[in-house]
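**Q** Next come a sequence and a model predicted from it.
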Amino acid sequence: MGKKETIRKKSPPPTNQPVKDVYPTPPPLPVKAPNNGRKNGSTTTGNNCASTTTKDLWDDLFDGGYRADVTIKTDNGDIIYAHANVLGMASPVLRGMLKRAKGCGEKKPISIHGVHQDAVRVFIRFLYSSCYENEEMKEFVVPLLVLSHAYNVPRLKRVVEVELEHGLLNTENVVDIFQLSLLCNAPRLTLISHRMILKNFKAVVATKGWSSMRNSHPGLEKELLESVIEEENNQKEKIRKSKEQKIYLELFEAMEALVHICRDGCRTIGPHDKDFTQNQAPCKYRACKGLELLVRHFAGCKLRVPGGCIHCKRMWRLLELHSRLCADSKVCRVPLCRNFKEKIRKQSKKDEIKWKLLVKKILRTKRIRGSVSFLVSSNSISS
């Protein structure tokens, strides 16, 4: 009999020993593999089952041409080898061309003309792995847009549109891209390029693309010029409305400040029964400072009659506007409010329409910016 060995069991760890000392340390998380400078044109989000190695295998299959059964001829006579199964699955147009192709031996010849041979190579490579190089996309973005539409490859068309939208679209190629987007049924790209043309019109007109469009598509040039004129008119109208809203808002703030001065008093001006202190809290109404000077002038001016003084004339209009906004002239402390209410009844229809239109615009502007003041009641203005 051999020597009997004694196996000793380790004693269990003490109860105060932490659990992490008992179990082994877990392995580190896997590191994300680099993409070797390539960009994936797929729009799929979430977990990507196709690893970088798999994509590299597809690229190697295209680059090596292993068992290729298709020859693609380009404009300069170069030949690109490819696989019919890959081309047919990626593009229904190429599938139809392969069905009609008849060649010697096992290889079927097809032709792709009209673009640079390197652009054709980038296009075919994308059909294999949905990958492309940044520099290649920057150089051949226009022919790739044409190829993606001509051979019905929506994946590539989306990639090209995204690349153009995020940096490749510029004033030099925007006219060409605009024309191609119309031909290639790319409405978003049409909108983006059209906006860039309108925004940088002077720079775009000086490009070769605009000159070529003027010679080949004069009707399209006319439409763009009309769009530029319409955009300028829209901008002018927007500025005009913005200035009007600002004026109407200032008038409403002046009405609030006028009531504030006549009812509560502000700084050193207000009702005769109001006591002012030097440590008075600052006023929250922006129009009070200018209106205070106007009220002081109005109180001491000797040419106070309407039309006699330009400042007094302005004050008369503010008082009349207040009376049209005031909800109850019986309790209102603004001077001449009740008198103007009586004067309104005797005004001509023409003047009445003008004042009503002004009041409506003021109230509409105030409703857009915020709540309407307590000065106005629902029955104070008739339609």
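**A** That came in fine, so what should we check first?
**Q** Please make it C-alpha for all contacts and neighbour counts, starting now.
**A** Fine.
**Q** Now stretch 243-262: buried residues?
**A** Buried residues in stretch 243-262, counted by 16 or more other Cα atoms under 10 Å: 245, 248-262.
**Q** Alongside the first one, take a look at this:
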Amino acid sequence: MLDIKWIRENPEALDRALAKRGMEPLSSGLIALDEKRRQHVGRVQQAQERRNAASKEIGKAMAEKDSATAEKLKAEVAELKTFLQTAEEEERRLDKELADALAVIPNIPLDDVPEGKDEADNVEVRRVGNIRNFAVQPKEHFEIGEAMGYMDFERAAKLSGARFTVLKSQLARLERALGQFMLDLHTTEHGYMEVQPPLLVNDASAFGTGQLPKFTDDLFRTTDGRWLIPTAEVPLTNLVREEILNLKELPIRMTALTPCFRSEAGSAGRDTRGMLRQHQFMKVEMVSITDAESSIAEHERMTACAEEVLKRLGLPFRTVVLCTGDMGFGAQKTYDIEVWLPGQNTYREISSCSVCGDFQARRMNARYRPEGEKATRFVHTLNGSGVAVGRALIAVLENYQEEDGSVTIPEALLPYMGGLTKIEKPE
């Protein structure tokens, strides 16, 4: 959430930032709402001060046996009390009106984020790895998995509907191995603390990271009002909600392997075959909580940690910085890492690493106290996929497929596969 004080002082900067995101200017409307609220608050404060002063004057008048003045003052106090009862309700309404308006405004892009309308305007930063030359046309992951009998979309649809998958036998083990490998890498080499968070969160948590209220349709909700997490970013980041940390505690780096649940609202007709776009999928998430001065460097570090996963797996990839029109709601800047899928002959996103500044922290009221200072500041938050396990499975199947229909296990995963070096169709 943006700071209304900053908006009052920088209205043109807000409107320029929104224009980069393809939005209309909003500063004048927000400032008008805030001014209306501030004026009302001023009237309430004046009424409270006058009520307190009049109450004291009543005592003085009664001590002086001036009953006429006392009665007049009592009537004034009664009138002020009636006004304050309704005025305080109006103040709450105006507070909520401004808060609701601020809650749906996206974050301000950093100055070095390229301007653009959509993914066509994203800018490639680097390309890593060599694309394999296949003697025959490489197959897509679902062709490989179904031919082995280890990937079952038909039975998944019988159980749950479209956009679900049943993985069996060696492919189920391969997905588990991928998740374990990523967690081990991030915890033992990259300094992240493993966390096993709840998969259901409340409204405050979903609001804190920016899923609510704007993206309600993208979430699954339970009958008791909780939300299934779309990513472990939500519970991990909210671990510091409404807390004041000491500077020496920062940075906090956390990682989790969890199922993720997304309704995929608005994606009808996109990636309907296979596992690329599912309602339920596994993902390793990374979250960092930093001070204001460290977040930009932490963003580069986090992205490198995600890239290292693909390097260890021997998967070709490219990293792009998202343009202003393609960037997420809460991000100041985002790197997408796209893995090469030979079956599709293209790069597809497998990780998205974002720095959010204090945008989420304001929504969560998450702060830290610098050394030797009484005042607190809002923490900066970052999140990134480290990486999407299902998409890593897809990439391994397609990049390591052989002409006989088998799939070679990447060397980095061999310690997790119980001696298995190749996945083959059962005889």
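**A** Now that the structure is in, tell me what you want to look at. None of these values were measured; they are calculated from a predicted model.
**Q** what TM-score do we get after superposing?
**A** Scored against TM-score structural alignment, normalised by the length of the first structure, the superposed chains reach a TM-score of 0.21; 130 aligned residues with a Cα RMSD of 7.0 Å.
**Q** So which of the buried residues of stretch 243-262 of the first structure are in helices?
**A** 245, 248-262 (DSSP state H).
**Q** for residue 283 of the second structure, helix, strand, or coil?
**A** strand (DSSP: H, G, I helix; E, B strand; the rest coil).
**Q** ok, now how distant is the nearest residue to it once chain neighbours are set aside from residue 340 of the second structure?
**A** Computed as Cα to Cα, 6 or more residues apart in numbering, the closest residue to residue 283 of the second structure that is not its neighbour in sequence is residue 388, at 4.3 Å. Distance, residue 388 of the second structure to residue 340 of the second structure, by Cα to Cα, to the nearest Å: 14 Å.
**Q** related to what we said a few turns ago, show me which pair in the buried residues of stretch 243-262 of the first structure is furthest apart.
**A** Across these, the longest distance by Cα to Cα is 25.9 Å; it joins 245 and 262.
**Q** which one of the ones in helices among the buried residues of stretch 243-262 of the first structure sits closest to residue 54 of the first structure?
**A** So of these, ranked by how close each gets to residue 54 of the first structure (Cα to Cα), first place is residue 245, at 61.6 Å.
**Q** residues in contact with that closest one?
**A** 362, 365 (Cα atoms under 8 Å, 6 or more residues apart in numbering).
**Q** What is the burial count for residue 125 of the first structure?
**A** Other residues near residue 125 of the first structure come to 20 when the count uses other Cα atoms under 10 Å.
**Q** residues touching it, list them.
**A** With contact set as Cα under 8 Å, 6+ apart, residue 125 of the first structure has these partners: 59, 62, 131, 132.
**Q** Residue 348 of the second structure contacts residue 341, correct?
**A** Yes. Shown here, residue 348 of the second structure and residue 341 form a contact pair, counting by Cα atoms under 8 Å, at 7.0 Å.
**Q** Who has more neighbours out of those two?
**A** Shown here are residue 348 of the second structure and residue 341; by other Cα under 10 Å, residue 341 has more neighbours (25 against 18).
**Q** pretty sure the more buried one is in contact with residue 349, am I right?
**A** No. Residue 341 of the second structure sits out of contact with residue 349 when judged by Cα under 8 Å, with a separation of 10.1 Å.
**Q** separation between the residue nearest to residue 79 of the first structure when sequence neighbours are not counted and residue 110 of the first structure?
**A** Closest residue to residue 79 of the first structure apart from its sequence neighbours, by Cα to Cα, 6+ apart: residue 73 at 4.8 Å. From residue 73 of the first structure across to residue 110 of the first structure, the span is 6 Å (Cα to Cα).
**Q** Mind checking what secondary structure residue 80 of the first structure has?
**A** Going by three-state DSSP, the secondary structure assigned to residue 80 of the first structure is strand.
**Q** Contact partners for it?
**A** By Cα under 8 Å, 6+ apart, residue 80 of the first structure lies in contact with 71, 72, 73, 121.
**Q** Okay, helices next: where are they in the stretch 101-250 of the first structure?
**A** Remark: helices assigned in the stretch 101-250 of the first structure by DSSP state H, counting those that start in this stretch are 117-129, 134-139, 141-150, 154-163, 174-183, 187-199, 201-205, 208-216, 218-263.
**Q** Same list, those helices, but as JSON lines with distance to residue 39 of the first structure please.
**A** Listed next are the helices of the stretch 101-250 of the first structure as JSON lines, based on distance: least, Cα to Cα, whole Å:
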{"stretch": "helix 117-129", "distance to residue 39 of the first structure": "10"}
{"stretch": "helix 134-139", "distance to residue 39 of the first structure": "7"}
{"stretch": "helix 141-150", "distance to residue 39 of the first structure": "14"}
{"stretch": "helix 154-163", "distance to residue 39 of the first structure": "10"}
{"stretch": "helix 174-183", "distance to residue 39 of the first structure": "22"}
{"stretch": "helix 187-199", "distance to residue 39 of the first structure": "21"}
{"stretch": "helix 201-205", "distance to residue 39 of the first structure": "30"}
{"stretch": "helix 208-216", "distance to residue 39 of the first structure": "29"}
{"stretch": "helix 218-263", "distance to residue 39 of the first structure": "35"}
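**Q** Sounds good, over and out.
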